[in-house]
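>>> Pasting the sequence and the predicted model now:
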Amino acid sequence: MNPTGYPIENVQFQARNDGYPGPPVAPVAQYTTVNITSEAPSDYVVWSICSFIYLNPCCLGLAALIYSIKARDRKVAGDMNGARNHGSTARCLNIAAMILVSIMILIFIITLSVVVNQAKATIHYRNYY
C-alpha cells in the first residue's frame, strides 16, 4: 500500500568501491517529483472590517467588506477562481481606502500646521503694534 499514490520502485544498491566505510550508495534518481499545492485564496475579512470601521472614505471600506464576504462564501462553496477574484477586489478596495485616508490625514496635518503658524504670526503682529 502506497499512501502517496506513486508507484514504488525497487532499487538495487551498489557496493561502494571508494574505500569509505558505510552503507552502499544508491544510484541517482532519474525523475524528480514536484508537488504543487494550491493555497486557499485570501479573503481579507479582518482588513476589510478595519477599513470599514476606521478607514471608510467614499464607502470603500463597506465595498471591501462586501467583496471579502463574497470571497469567503465562494471559498466555502469550492469556487476558488471566484474567491480569488473577489479577494483581489477586496484587497484593491482596502488599499484604495488606506491611501485616501493617508492623504486626508496628511492634508489635515499640513492645514493644521499652516493655521497654527498663521495664528502665531497674527498674535505676534498684534502684540508688536
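The structure has been received and is ready for your questions.

>>> From here on, just use CA atoms for contacts and neighbour counts.
Noted.

>>> Could you point out the helix or strand that follows whichever strand or helix holds F52?
In the assignment (DSSP states H and E), F52 maps to helix 45-53. For helix 45-53, the following helix or strand on the C-terminal side (DSSP H and E) is helix 60-77.

>>> which ones are touching the spatially most central residue of the chain?
Centroid-nearest residue in the chain: S42, 7.2 Å away (criterion: CA atoms, centre = their mean). With contact set as CA atoms under 8 Å, 6 or more residues apart in numbering, S42 has these partners: A71, A83, R84, G87.

>>> SS state for it?
Under DSSP: H, G, I helix; E, B strand; the rest coil, S42 falls in the coil class.

>>> V28 now?
Note that with three-state DSSP, the state of V28 is coil.

>>> Run a quick neighbour tally on it.
V28 has 6 neighbours, counted by other CA atoms under 10 Å.

>>> what sits against it?
With CA under 8 Å, 6+ apart, V28 has no contacts at all.

>>> try this one next to it:
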Amino acid sequence: MNPVGHPGEAVGLHGKYDGQPGPTVVQYTTVNVTTEPPKDHIIWSLCCFFYSNPCCLGLAALVYSIKARDRKWVGDVEGARHYGNTAKCLNIWATVLACVIVLIFIIVISVVASQAQAAARYINQNPYSRWNN
C-alpha cells in the first residue's frame, strides 16, 4: 500500500535526497585508535605509603605500582594494566580508610574536649562536690 504521490521503491538514507533515484554512495573512513599507555599510579602510591598507610595498603599499592611500571618497560601492556588497576584499587581503599580514621579521630577528640569542658564547668559551679575531695 503506497500513499498517494509517493513512489513504491525504497530510497537509501545516505547523502542528500533530491527526489531522483540513484545509487547511494557510502564512504568508509579509517579510525585511528591510539591507546594510551597504562597508568601505574606511582605518585599516588607514594603519597598513600608515606602519609596514609592503614593496614599496609599503601605499601601494597606501592609494590603493585612498581610492578606495573616494570611490566610497562618490558612491553607487557596487559600485565601493566592489571597491576596498575590493582594499585589504583589499593590506593582508593587506603585513601578512604585514612579519611575515615581521621574523621573518627576528629569526632573522638571533639567529644572528649566537650566532656572535659562540661566536667570543668561542673567543678567550677559546685566547689564542694565529691570531685574536690
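Great, that's in hand. For clarity, every value in this text was computed on a predicted model and none was experimentally measured.

>>> rewinding a little: quick one: what's aligned to the residue nearest to the centre of structure 1 in structure 2?
Matched by TM-score structural alignment, S42 of structure 1 corresponds to K39 in structure 2.

>>> which residue lines up with I107 of structure 1 in structure 2?
Match for I107 of structure 1 (TM-score structural alignment): I104.

>>> how near is its match to A98 of structure 2?
Distance from I104 of structure 2 to A98 of structure 2, counting by CA to CA, to the nearest Å: 10 Å.

>>> what about these two, which has more around it?
Using other CA under 10 Å as the criterion, I104 of structure 2 and A98 rank with A98 on top: 18 against 12.

>>> Who are the packing partners of the helix or strand encompassing that one?
For A98 of structure 2, the host element (DSSP H and E) is helix 77-125. Using 3 or more CA pairs under 8 Å, 6 or more residues apart in numbering; DSSP states H and E, the elements in contact with helix 77-125 of structure 2 are helix 42-51, helix 57-74.

>>> Could you point out which of these sits nearest C89 of structure 2?
helix 57-74 (8.1 Å; CA to CA).

>>> In structure 1, what range does the closest one match?
By TM-score structural alignment, helix 57-74 of structure 2 lines up with residues 60-77 in structure 1.

>>> With structure 2 overlaid, how far apart is that stretch on average?
Comparing stretch 60-77 of structure 1 with its match in structure 2 after superposition yields a mean distance of 0.4 Å (mean CA distance after the TM-score superposition for structure 1).

>>> Counting neighbours, which bits of that stretch end up buried?
By neighbour count on 16 or more other CA atoms under 10 Å, the buried set for stretch 60-77 of structure 1 is 60-75.

>>> For A29 of structure 1, state which of the residues you listed is nearest.
K75 (38.5 Å).

>>> Run through the residues that contact that closest one.
Taking CA under 8 Å, 6+ apart as the test, what K75 of structure 1 contacts is A40, P41, G82, A83.

>>> Run through who's touching stretch 43-50 of structure 2.
C56, L57, G58, L59, A61, L62, S65, A87, N91, A94, T95.

>>> Per the alignment, the last one pairs with which residue of structure 1?
Which is T95 of structure 2. Checking TM-score structural alignment: T95 of structure 2 goes with M98.

>>> so who does its match touch?
S51, L55.

>>> Can you give me the neighbour number for the spatially closest residue to N56 of structure 1 that is not a sequence neighbour?
Among residues not flanking N56 of structure 1 along the chain, A97 sits closest, at 6.5 Å (CA to CA, 6 or more residues apart in numbering). By the criterion of other CA under 10 Å, A97 of structure 1 has 24 neighbours.

>>> do A116 of structure 2 as well
A116 of structure 2: 12 neighbours (other CA under 10 Å).
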